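**Student:** Let me see the structure of the following:
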Amino acid sequence: MKLSIQSILIFLSVAVFTTTAYYSVGFFHADEHFQILEFIGIKAGWNTPNDVVWEYHTQIRSSIQPSIAHGLISIFKLFGITDSYTLSFLLREVTGLTLIFALVFFYRNTNHLIQSKKNPQNNNLLKYLYLGFLLLIWYVPYLGVRFSSETWSAIFLIFAMGCFCSQNKTPRTLIITGFFFGISFLFRFQIAFALIGFGIHQLIFGTQKLKTSLSIIGGFLIALLVGIFIDRWFYSEWVFTPWKYLQTFLHPDPTINFGELPWDYYLNRMFHLPTKLIGTLLFLSLTSTLIFKGRSPFIWMILSFILIHTFIGHKEERFLFPIVFFFPLFFVQFFQLLIDYIPKKVALALIYLTTLGILTTSIIGLPILASTSAGLGRNGITHFIHQNYQGRPVNLITMPYSNPYAPWFRGENFYLDKNVSFNYINKFEELDSSRIKKDTVNLFVTTRLFLDTYPRRENIQKLGFKLIQQSVPAYKLKMDNYVREIDDQQVTYLYELKK
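**Tutor:** Presented below is the predicted three-dimensional model:
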């Protein structure tokens, strides 16, 4: 049986996503762990309310994702799967496969938007590039397997826009669109910034505005109602978490300071983080879409999302993640405009050169991210300890903010191995023979910051500790500068006492 190019791209993406899900141990941002996996522990038994972060007590987080995770983990355990790292891999795998399904669904309902009417003979090229970019641009599998609120919000936003762009819309399709919008909102409330842009677009350009709007709003309200019942189960009382979150946003706790970044932070990140090549293509694509396809709901959603985030002082690159999966649509629409408005040979030359650049970037980036622990790789260290020292007592001597099980003195009970005990020191001078335990595996962990900054690091070698693992391998750390940015001062180094 001869496979089509589309089938090959889908099968390849499944392989890449699965590989990435397996090796991408841990989390990109702390919220991905502490507000989901640790929240589950309240229902599953490994945590009490006193063990989790303050967001649980203020009830400002929708419980839809912890509840889904709790259900999935319960199912996995029925099949005898209890290892924490295997469970988290399966959560990432489910996330990745669900995103692939969403992206293929989105592709099938939106590929008519990138077809050239002036040069239809090039439409197959545009379609193959579109699907390939959607599934396999270097950052997509890495972000696509994150069991985070950003990724799951993106998944349902993709489903929603896939439904909305269907060429055979019915009232039922519009209700489902609204429902998916609502579920996307429950995963991450800030997706409302994109929905505001969508709503404004509908008010200006929408057809059958009242009927369409009522159907979408109806579906959205159904999703909110589902969220209320889920929160009632999780928090054991009736609570409307979006309202609680809004109150906290409008009246923040003065003792909690997240910091503020300049207004152009997101513009800077969008240009640099996906590599300057893709960043340049992104800005050209958004600008051309705004000029030539200004009636597109996507440009209104994306610009609204970015603009409103720009006015909020607390900024993080992950806040952009829910919209990055839409960027390939803008890329290929830009290609289509090139084919339609400039000489064909020049257009195709530019498209081939740009695609070659993206392909080269992805050939470098995909293997790095597919074989590296997430974020700063701290859970790669805990996974290494878990795999190599099971059943043996471990004395983990740790410098401040270096403990991979509790990098901010907040314990990761989900991954905690009972055979590991902690021995905290504040400086290298305290690393002496009194810290060593007999008949125990003695490990020492620190970060690059202490190794570069603090004196007496020679104590590590004098006692007989040898480097056995680091959270980001040296060669990957060097290559990483070309595809993403890492604070190498926070890279973790694990040493073992060799007798």
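
**Student:** hey, let's count contacts and neighbours off CA atoms from now on
**Tutor:** OK.

**Student:** Let me see the contact set for residue 351.
**Tutor:** The contact partners of residue 351, taken as CA atoms under 8 Å, 6 or more residues apart in numbering, are residue 335.

**Student:** Before we compare anything, build this one as well:
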Amino acid sequence: MLFGEFRETIRKDKTLRLLLLASLIVQVITCITAIGIYHPDQHFQIIEFSSAQLHKPFGHVWEYDAHIRPTLQVYLFSGYRLFCGWIGISDPFTQMTVLQVVFGLALFVLYNAFALWYFKDGDRRTLYWVVFILNFSWWIPYSRTLFSSEMLSSLLFFWGVWIYITRRPGWLLTLLVGFLFALSFYVRFQTAFAIIGFGCWMLIFEKRYWMVLPMAIGFALGFALNVKLDYDFYHQWVLTPYTYYKVNIIEGTAAHFGTSPFIVYIGELCGIVFAPPISILLLWFAFRAAFVKKLSDPLSLPVLLFIIGHCIVAHKEDRFLFPILSLMPILIGWGMPDMIRWYETRRSGFRKWIKGIAVFSLGLNLLVLVLFFFTPYCQALHFAVQVKREFRGRPVTIYTVPRSPLETDGHLPFVYYQEGVRNFTWNKLSVVDSLRYVGNGAEYITTTYNDVKDRKHLLDSLGYERKICSSPILWGLNTMLQGMGINTINDVWVLYEKKGR
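**Tutor:** Okay, here's the model as predicted:
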């Protein structure tokens, strides 16, 4: 019934229909071009754990021995790999592209459904802007491609919220909601901040106290299932929420990776929810609306407590905010009426200034969004795909300085992806100068801009020419930055070929 209403709303509104179609195209393109990972944890704590579970070669990480990684997402990915093998998709790069498309579209549908739910009966301009910001913010479509603990927990938690607020369910569906909350918690423990926020909303504003019991039962069932999954994976009883808290908080392991002040996340939200400086104004009115006028809404407390909770935790990374990024346009939509009234009461000169800022931010946002289509965030794995296509399965020996694109900066191997390029033989050299002693055997060399920027003349003298670059845009930008004496961008890869080979 609800989606029938949405379909009717979209059918009657041509502007909304075109906007959603363009949004879908942007999301699909981003899913296809965003090969690779955002953070090593996305790979090593899910994919390499899956390889260990399936008795395949895997890259060993310390979390495996510490038993702090919950394994629900590992099981899901292992099941996906087995399914891909069953239907004949064996190439790891293809497997990940398909997963990104499916996962990205699931998140796309869920969050656009929230936008339609909240704004379909109000001012159409607000709905258009919410949908636009939700799908055309330069970072948000990319964040939805990541099969990471942050984004899967977001999908599970807000799927549960969606069921609850749109259906006002009875006992059975409420039990399902509690079960989904438990799964989201076990995928990423910090989701507890949002779960507590939703529980506070139920008790303070909704006051359906009799629904607490079935939700608690559902949560307990989900919790028990995950304890069993962890036991089967680690072959011993382990309570991963406790071990995670013990290692990262009590023993302070997380703090060893850096700490940041309380307000850092506010600045990061201003940078990744649309483009500054207009994003600052949008978020100001959004938070004011969420704290004052919309505090009784079921989304407000989960989102606000999630942000506040993460601000309190000492170790901060921008990816920790990803679970609520696609909900921020909803809060922005709540604040838009107040922002418009505020804007209309300003003097004409000030309004022109604000309009100029908005046009600048809009142009900057769209420019960076388009650049993301052609310049994936993970340059190393994107480059590996380019080289793989170049040689098309032919055996080839490539000299690498000082590491291959299938390794991290710390030389941890992406074993999963190495399975897709078995025809490659990597010969490592510590520095570019070592090429002097290799002789004519080094037909191909791969390295990064930063590792070769001061030794390009050596490569020219040895008869090498650039064949493939992970990003011509970033390569040109680095050349300009180097000429200006400014630090260059790391991880821009290049393949050199011996002339006249």
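
**Student:** Can you calculate the TM-score here?
**Tutor:** Put the two chains on top of each other and the TM-score (TM-score structural alignment, normalised by the length of the first structure) is 0.84; 475 aligned residues with a CA RMSD of 3.3 Å.

**Student:** got a list of what residue 216 of the second structure touches?
**Tutor:** Shown in contact with residue 216 of the second structure (CA under 8 Å, 6+ apart): 175, 178.

**Student:** try it again with 10 Å
**Tutor:** Residue 216 of the second structure makes contacts with 174, 175, 177, 178, 179, 181, 182, 222, as judged by CA atoms under 10 Å, 6 or more residues apart in numbering.

**Student:** My guess is residue 358 of the first structure contacts residue 282. True?
**Tutor:** No: with contacts defined as CA atoms under 10 Å, residue 358 of the first structure does not count as touching residue 282, sitting 11.9 Å away.

**Student:** how much space is there between residue 156 of the first structure and residue 92 of the first structure?
**Tutor:** Using CA to CA, to the nearest Å, residue 156 of the first structure is found at 16 Å from residue 92 of the first structure.

**Student:** what does residue 180 of the first structure give?
**Tutor:** 21 Å.

**Student:** do residue 366 of the first structure as well
**Tutor:** Residue 366 of the first structure is 16 Å from residue 92 of the first structure, where distance means CA to CA.

**Student:** just residue 242 of the first structure next, same as before
**Tutor:** Between residue 242 of the first structure and residue 92 of the first structure the computed distance is 26 Å (CA to CA).

**Student:** Same question for residue 211 of the first structure.
**Tutor:** Distance of residue 211 of the first structure to residue 92 of the first structure, computed by CA to CA: 38 Å.

**Student:** For the two, indicate the residue with more neighbours.
**Tutor:** Using other CA atoms under 10 Å, the more surrounded residue of residue 211 of the first structure and residue 92 is residue 92, with 25 against 11.

**Student:** And the more buried one, what's its match in the second structure?
**Tutor:** Using TM-score structural alignment, the partner of residue 92 of the first structure in the second structure is residue 100.

**Student:** now residue 22 of the first structure
**Tutor:** With TM-score structural alignment as the criterion, residue 22 of the first structure matches residue 32.

**Student:** Please list all residues in contact with that match.
**Tutor:** Under the criterion of CA under 10 Å, 6+ apart, the neighbours of residue 32 of the second structure are 94, 96, 97, 98, 99, 100, 101, 104, 145, 373, 376.

**Student:** give me the number of residues near the residue nearest to residue 290 of the second structure when sequence neighbours are not counted?
**Tutor:** Excluding the flanking residues, the one nearest residue 290 of the second structure by CA to CA, 6 or more residues apart in numbering is residue 300, at 5.7 Å. By other CA under 10 Å, the residues close to residue 300 of the second structure number 25.
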